[in-house]
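*Asks:* sequence first, predicted coordinates after that:
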Amino acid sequence: MVVTENAAAGVRVPGRRSGGLLLRILPPSLYAGRASALIERSALVYSRAWLVFVSGVFEPLFYLLAFRVGFGQLVPEVTGPGGGTMSYVAFVAPALLAASAMNGAVFDATYGVFFKFRYDKTYEAALSTPLGPLDIALGEIGWAVLRGGLYAVSFFGVMGVMGLVTTPWAVLVVPVAVLVSFAFAAVGMVCATLLRTTSQFDYIQLAVMPLFFFSTTFYPLSVYPEPLQVLVQCLPLYHGVELSRGFAAGVLDWSMAGHVAYLVGLAALGVYGVSRRLHTLLR
C-alpha cells in the first residue's frame, strides 16, 4: 500500500494505488475508510494546545461541585427514574454528563469545522487526496466523538469518587455520552456548512442553551405542563439525559430503546446531510 502526504491538508492518507479498482468504481462521495487521517490530524493539532482540550473537563465538574455544595443542601431528594427517590446531586450528575457531551461535540463540529471550511480551506486540500466528502464527515465527527468519550470517562471517574456510582449499570453512561456526541457532532457539522459569518454562531448558542436548560437536565419532566411535556420529549438532548439517568440509577425499561433509536437516527441523518453538503459545496 502506498502512503502519500498532502502538505496543505496536513494528513497522511493511503495512495491511489491502494484499492485503486474501488476508487475507479465509486464516486468520491460514496466511499469511506480513510476517516482516521482526519482524526490523526486533529490529534496532532490538539497535542500543541492540550490546555484547551483539558479545560473541557472542568466546566461540568464545577457544575457538579456547585450542586453538591449548594443546591444539594436545599433540595436533598427528588423523584428519580422508576418513581424512586434519589439525592439531587445523583439526579443531576448523569444529565450533566450528557449535556457536556453535547456541548463539546457542538463546539468541535461548528467552530472548528467552520474555520477549516471557510478560511483554512482544509477540506479542499483533503479532497485533492483519495479522501471523499464522507471520509471528511466521518473523520471530523469521529474526533468529536473521541473527545466527548474522553470527557465522559473523566466525568464518570469524578462521579465515582463522589460516591454517585451505585450500580454496575452506571458504566453505560459513557457509551450514552459517546452516542450523544455522535448525534450532535453530525448535526452540528451540517449547521457549520450553512453558516457564512462568525456572527451567525449566536444562532448555535440560541439553540444549545434551551436544550441545556429544558431537557430535564435539572428537574424531572413531570414539572412541565402536559402540552410542554410533548415538546420537551422531542428535544434530542432529552433522550440522552433520560438514557444516562436511567443507567446511572440502574432503572431499565423498554423506553430506552426508543431513546437510542432517536439518537441513532439523528446521527445517521446528520452524517448523510453533511456528506451531501460537502459534496455540493466542494465539488
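*Replies:* Thanks, I have the structure now. Residues are numbered from 1 along each chain as shown.
*Asks:* all contacts plus neighbour counts: C-alpha atoms, from now on.
*Replies:* Fine.
*Asks:* show me where the stretch 101-250 of the chain has its helices.
*Replies:* Listed in chain order, the helices of the stretch 101-250 of the chain (DSSP state H, counting those that start in this stretch) span residues 113-115, 122-126, 133-161, 173-194, 201-214, 226-232, 236-249.
*Asks:* ok, structure two:
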Amino acid sequence: MALPRAGGAHLLVLRNIWVHKGGSPWTMALFSIFEPILYLLAIGVGIGALVGDVPGIDVPYATFIAPALLATAVMNSALEETTQTAYAKLTFDRFYHALVVTPMTVTGLVTGEIAWGMLRGLITGLGFLTAVTAFGLVTSPWILLALPGSLLIAYTFGAAGFLVAGYVRSWDDFQYTQLVMLPMFLFATTFYPVTIYPEPFQLIVKALPLYHAIELIRQPALGQLEPTLLANAAYLLLLGTTCLLLARRRWQHLLSA
C-alpha cells in the first residue's frame, strides 16, 4: 500500500523545533536519559560488580545492558511526544483541529508528529551514546549503528504511540499503557539474555517490539553483526509503517468528526 502524500509534515517538525528552541538539544537529551542512566549505574554497575561477565557472552554486565537501556530511552522519548503530548494537543489546546483547517493534511499532521518523535529519539540516542562512551562501556566501533537504529526505533514506537493516542479517552487511560510497557521493559531481555527463558517463552519474548529494538542496538554495540539484525530492522519497519497507516485513518476520523 502506497503512503499518501505527507503535505506539510516538515512544517510541523519546524514548528515543534521552534517551540522547543528555549532548550538546547543536549538539555532535551539529558532529561530523556536521566532514568536509564540511573538504571545503568544502579543495576549495570552496582549489581554488575556481583555478576561479573554475562555467561555465554563474556562481556561485563554493564556493557551488556547499556545498549538495551539506550533502546529503551529512545522508545520512551518517542512515545512521550506521540502519546501524552499529542493527547494534550488534541484535547486541551485543540491544536490539531486548528491545523486541519489550514492547507496541512491529516497525513502531514500524522507524519510530522512521528517525524518529530524520531528527531527526539535520535537526540536521546546520541545523548545516551555519549554517556556510555564516557563510562567506558563502548567496545566496538559498530556502536555508531545505534544512531540509525535509534531513528528506526523512534519511528516504530512513535507511530505506535500516535495510534494509541487516537484511542485514548482520558488521562486515566495512560495507566493502561503502563500495563504493556512495564512488563515489556522487564522481560524483553533488557537485563539478561533471551536464552535464560524456557524455549516456549522465548518465542513470546521474541515477538515483543522492544526485543527487536534492543537487538538492533545490542548486536552492533557488542560487535556481533549477524543476519538476524536485518530481521530485527524489518520487523520494526513493518510494525511502524502499519501503525502509521492505521494512525492516519484513526486521526482522519477524529479530526473530521
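*Replies:* Noted; the coordinates are in hand. As the structure is a computational prediction, the values presented were derived from the model and not from experiment.
*Asks:* how big is the offset of stretch 273-280 of the first structure relative to the second structure?
*Replies:* Superposing on the second structure places stretch 273-280 of the first structure at an average distance of 1.0 Å from its equivalents, by mean C-alpha distance after the TM-score superposition for the first structure.
*Asks:* in the second structure, what residues pair with that stretch?
*Replies:* Mapping stretch 273-280 of the first structure onto the second structure (TM-score structural alignment) gives residues 246-253.
*Asks:* and what of stretch 232-239 of the first structure?
*Replies:* Residues 205-212 of the second structure are where stretch 232-239 of the first structure aligns, taking TM-score structural alignment as the criterion.
*Asks:* what's in contact with the matching stretch?
*Replies:* Where contact means C-alpha atoms under 8 Å, 6 or more residues apart in numbering, the residues beyond stretch 205-212 of the second structure that reach it are 71-72, 184-185, 187-190, 194, 232-233, 235-236.
*Asks:* can you pick out the most distant pair from the residues you listed?
*Replies:* For the contacts of stretch 205-212 of the second structure, the maximum inter-member distance is 19.8 Å, found between F187 and A233 (C-alpha to C-alpha).
*Asks:* okay, now the counterpart of A73 of the second structure in the first structure: neighbour count?
*Replies:* Taking TM-score structural alignment for the superposition, A73 of the second structure sits opposite S100 in the first structure. One way to gauge burial is a neighbour count; for S100 of the first structure, by other C-alpha atoms under 10 Å, it gives 25.
*Asks:* can you tell me the closest non-neighbouring residue to S100 of the first structure?
*Replies:* The spatial neighbour of S100 of the first structure that comes closest, neighbours along the chain excluded (C-alpha to C-alpha, 6 or more residues apart in numbering), is P60 at 6.3 Å.
*Asks:* among the contacts of stretch 205-212 of the second structure, who's most crowded?
*Replies:* If you rank the contacts of stretch 205-212 of the second structure by neighbour count (other C-alpha under 10 Å), A71 sits at the top with 31 neighbours.
*Asks:* how about that one: what's its closest non-neighbour residue?
*Replies:* Across the structure, with C-alpha to C-alpha, 6+ apart as the measure, the residue nearest A71 of the second structure apart from its sequence neighbours is I214 (5.5 Å).
*Asks:* tally of neighbours for that neighbour?
*Replies:* Under the neighbour criterion other C-alpha under 10 Å, I214 of the second structure is assigned a count of 24.
*Asks:* that older thread, distance check, the match of A73 of the second structure against L64 of the first structure.
*Replies:* Using C-alpha to C-alpha, to the nearest Å, S100 of the first structure is found at 11 Å from L64 of the first structure.
*Asks:* L269 of the first structure now?
*Replies:* As judged by C-alpha to C-alpha, L269 of the first structure and L64 of the first structure stand 32 Å apart.
*Asks:* which residue of these two possesses the greater neighbour count?
*Replies:* The residue with more neighbours, out of L269 of the first structure and L64 and counting by other C-alpha under 10 Å, is L64; that gives 25 against 15.
*Asks:* nearest to A32 of the first structure, out of the helices of the stretch 101-250 of the first structure?
*Replies:* helix 133-161 (5.0 Å).
*Asks:* against the second structure, where does that closest one fall?
*Replies:* The aligned range for helix 133-161 of the first structure is 106-134, by TM-score structural alignment.
*Asks:* would you reformat the helices of the stretch 101-250 of the first structure as TSV and include distance to H279 of the first structure?
*Replies:* Output for the helices of the stretch 101-250 of the first structure, formatted as TSV (distance: least, C-alpha to C-alpha, whole Å):
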stretch	distance to H279 of the first structure
helix 113-115	15
helix 122-126	11
helix 133-161	6
helix 173-194	11
helix 201-214	23
helix 226-232	34
helix 236-249	26
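*Asks:* out of these, the one nearest A37 of the first structure is which?
*Replies:* helix 133-161 (7.2 Å).
*Asks:* ok and the closest one relative to helix 173-194, angle-wise?
*Replies:* Relative orientation of helix 133-161 of the first structure with respect to helix 173-194: 140 degrees, computed using axes from the mean of the first three to the mean of the last three C-alpha atoms, to 10 degrees.
*Asks:* superposed on the second structure, what's the mean shift for helix 133-161 of the first structure?
*Replies:* Compared with the second structure, helix 133-161 of the first structure is 0.8 Å away on average (mean C-alpha distance after the TM-score superposition for the first structure).
*Asks:* buried ones in that helix, by neighbour count?
*Replies:* Across helix 133-161 of the first structure, burial judged by 16 or more other C-alpha atoms under 10 Å covers 133-156, 158-159.
*Asks:* can you name every helix or strand that that helix contacts?
*Replies:* Helices and strands touching helix 133-161 of the first structure, as assessed by 3 or more C-alpha pairs under 8 Å, 6 or more residues apart in numbering; DSSP states H and E, comprise helix 36-46, helix 58-66, helix 88-107, helix 173-194, helix 255-282.
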